[in-house]
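Peer 1: predicted model and sequence follow; I will ask about them next.
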Amino acid sequence: MVTDIIREESPLFEKSSIDEFYVDITGMDRFIQTSYLWSQELRKKILKETHLPISFGLSTSKTVSKVGTGEAKPNNHIQILEGNEKSFLAPLSIKKIPMVGDKTYHKLRSLGIEKVKTVQDMPIELMERVLGKNGIIIWKKSQGIDNTPVIAWHERKSISSERTFEKDTTDVVKLRSILVAMAENLAYQLRNGNKLTACITLKIRYSDFQTYTKQRRVSYTSLDHTIINTVLDLFEKTYNRRILIRLIGIKLSHLIGGSYQIRLFEDSEKIIKLYQAMDSVRNKYGKNALQRAIGMEVKSIGNETNPFNGQKPILPITIGNKH
């Protein structure tokens, strides 16, 4: 909801994390009294429509605005005018500067550096000797110097997964198993991201590097069985050269936000509840906690454009008959 409001109201914005945005409002003063007033109105709208606490810092760069936002928290706002950036940063802890993590902070503290002002007064060459290239960046940020632009944010329009084989293969059983595992994982990603796909593409690259793709439009879906059945059907129609395969891949595109709507004559409440239960287990224990039996021997799905990180290896639970 917050993203939608910012997208609707802002001329240019960057979504740097799930709950942090940068908005470039250069030139807004031509349309309203001040940029600060516009920023306050945006904050009020988000508060009214989401009832979430929200803070902002308004200044001339990403660094100063981010530090300002931190100072305005938990639910306030602050403006650092042009020319006041350096004096605003000076009394703050050096840890407030982006890029100064725990390791860098302890190193700076060991040198007697606690406040940003100390870095501001240091020669840039000394910071470079102490921290290398990062020292130069931290010195500039401490001065309020940051020319990093706001990068326009675009919602992901596709997710994909590919597998390149160390040894080219014609093992159809193995290929189907990998495709099922890929499709199952991508479907889980869709549901976990509250997305639906309307186009499924299969990619095959042979040992002679000839590459073929085939795609099919489907009704918006995020269900395993629909995506898997479509992928396997595309595979049967595409794999007709009967020579060694070097790479296979799946792409789900034409993504939109939203939850799956049950189709009256094709779906059942039972199957929807099954997927919800499966996703609940995966969210708690990792994406491989549940998998279809046909894909249980697949050790590696391949390279993914939207991988999940930090999941614990556990004993998988299989669904269905291995044969």
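Peer 2: Perfect, thanks for sending it. Predicted model only: the values in this text are computed from it and were never measured. Numbering: from 1, shown residues only.
Peer 1: CA only for contacts and neighbour counts going forward, please
Peer 2: OK.
Peer 1: burial measure for the closest residue to E125 other than its chain neighbours, as a count.
Peer 2: Leaving aside its sequence neighbours, E125 sits nearest to I136 (C-alpha to C-alpha, 6 or more residues apart in numbering; 7.8 Å). Here the number of neighbours of I136 (other C-alpha atoms under 10 Å) works out to 19.
Peer 1: pasting the second one now:
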Amino acid sequence: MEFKRHIVHIDLDSFFVSVERRINPDLIGKPVIIGGSKDRGVVASCSYEARQYGIHSAMPSAKAYKLCPHAIFLHGSHGRYSEASREVTQIIHNSVPLYQKTSIDEFYIDLTGMDRFYDPYQLATDLRQQVITETGLPISFGMASSKTVAKMATNQAKPNGQLRIEHGREKEFMAPLNISKIPMLGEKTCEKLYQYGVEKIGDLQKCNLRFLESVFGRAGKYIWEKAQGIDYSEIVPHSERKSISTEHTFHQDTADQRTLETMLVSMTEELAFKLRSENKLASCLAIKIRFNNFETHTLQEKIALTSAEHILIPGIKNLLKRAWNQHRPIRLIGVKLSQLCSGSYQINLFEDNEEQIKLYKAMDNINFKFGNKTVCRAAGMEIGQRNFNPFQAE
């Protein structure tokens, strides 16, 4: 008897936009663009209404504004999106035996073997409805025998839909789709295939394996297998991250201590806010410095469990003094907090006072509501609006 896999791919539709619409229903049905302003920045996410004007993620905001001047531009809030992602993750965690979180808004679930007890498609359907009911966020899923086909099914089911590809019908489903619909098939690869008259996946399915290997080398077999719906990759179980970091490359190398310390304060505030929003504590801090000759140094130090800036910032500044002689120009600087564990900053009561804890809670509440950096230290204000992209995959 053939062993059948049941893989589900879940994707939260226009996730950042959907979270904003949950807070402000007036945005529903309107072209919404997340990321930067109409004058600068890039599009991190946009609504389906905005996509109708040719707008897509990673497009310069100025170009998006030209395409759709009446669009609503929002800076967005990393805190809000992380919190919404955690809500969905918790529902999935409580509902299925094995899942993989591949980004803030995307999951793979393995229901293989569940058909002995349940209908896997019905289980996935019920899970989707639970997410919609409990979070108010639109969500789509695809179900198939592999991760590749499941993801393609999700893309066809959007927006806010679901689609199952029966076992044995993978090639039939894929055949009429453009080759660009195959996940991880790059633009240059597609352009080369177009030159050979290969536009639909059905055309690619008919290609000789040796021909593809002669054109693309080792990647030829990978391309051929994807077109046939062959994908044996496993679901990697979800695990909590053990570190959190951020770094900044200066437009011009700098040896100015005030500039460097201001940047470090801003970066450390950023990471500390993320720690507290995820109910995490760090017990190791590190600094990364890359000089103008590309020589890179890292220095780390063990600390008591904390997520409080008034403890982290002096530690980071001290590492800077130890790693830098205040003469060599610096090209890049980074901060990393690691050896994370779950917990709140109540653990630090022996070194914090009640006023400080209340202050952090008040700051976090404001930043969660109105966006990261709404409230921050004066020392970080100059860099507070630097080119930080809160939408990068974590």
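Peer 2: Cool, the structure landed. Remember, it's a predicted structure, so these values are computed and weren't measured experimentally.
Peer 1: re earlier: show me what the residue nearest to E125 of the first structure lines up with in the second structure.
Peer 2: Under the alignment (TM-score structural alignment), I136 of the first structure pairs with K221 in the second structure.
Peer 1: so which elements touch the helix or strand where its match lies?
Peer 2: In the assignment (DSSP states H and E), K221 of the second structure maps to helix 219-227. In terms of contacts (3 or more C-alpha pairs under 8 Å, 6 or more residues apart in numbering; DSSP states H and E), helix 219-227 of the second structure is packed against helix 201-205, helix 209-216.
Peer 1: let me have these in JSON lines, adding mean neighbour count as columns.
Peer 2: Formatted as JSON lines, these follow (neighbours: other C-alpha atoms under 10 Å):
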{"stretch": "helix 201-205", "mean neighbour count": "21"}
{"stretch": "helix 209-216", "mean neighbour count": "14"}
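Peer 1: now the ones you listed in a markdown table, with distance to K358 of the second structure?
Peer 2: Formatted as a markdown table, those follow (distance: least, C-alpha to C-alpha, whole Å):
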| stretch | distance to K358 of the second structure |
| --- | --- |
| helix 201-205 | 58 |
| helix 209-216 | 60 |
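Peer 1: to T296 of the second structure, which of those lies closest?
Peer 2: helix 209-216 (35.6 Å; C-alpha to C-alpha).
Peer 1: average offset of the closest one relative to the first structure?
Peer 2: Superposed on the first structure, helix 209-216 of the second structure shows a mean distance of 1.6 Å to its aligned residues (mean C-alpha distance after the TM-score superposition for the first structure).
Peer 1: what is that helix packed up against?
Peer 2: helix 219-227.
Peer 1: make it 6 Å
Peer 2: Of the remaining helices and strands, none touches helix 209-216 of the second structure by 3 or more C-alpha pairs under 6 Å, 6 or more residues apart in numbering; DSSP states H and E.
Peer 1: map T60 of the first structure across to the second structure for me.
Peer 2: In the second structure, T60 of the first structure lands on S145 (TM-score structural alignment).
Peer 1: relative to helix 209-216, how tilted is the helix holding K221 of the second structure?
Peer 2: 120 degrees (axes from the mean of the first three to the mean of the last three C-alpha atoms, to 10 degrees).
Peer 1: got a list of contacts for helix 219-227 of the second structure?
Peer 2: By C-alpha atoms under 6 Å, 6 or more residues apart in numbering, the residues outside helix 219-227 of the second structure that reach it are Q205, L212, E213.
Peer 1: return the set of buried residues in it.
Peer 2: G220, K221, Y222, I223, W224, K226, A227 (16 or more other C-alpha atoms under 10 Å).
Peer 1: once aligned to the first structure, how far is it on average?
Peer 2: Mean for helix 219-227 of the second structure is 1.4 Å (mean C-alpha distance after the TM-score superposition for the first structure).
Peer 1: next SSE after that helix?
Peer 2: Per DSSP H and E, the first helix or strand lying C-terminal to helix 219-227 of the second structure is strand 243-254.
Peer 1: measure how far the next helix or strand after that following strand is from the centre of its chain, please.
Peer 2: For strand 243-254 of the second structure, the following helix or strand on the C-terminal side (DSSP H and E) is helix 257-277. Chain-centre distance of helix 257-277 of the second structure: 20 Å, with C-alpha atoms, centre = their mean, to the nearest Å.
Peer 1: by contact count, what packs against helix 257-277 of the second structure?
Peer 2: Checking 3+ C-alpha pairs under 6 Å, 6+ apart, helix 257-277 of the second structure ends up next to no helix or strand.
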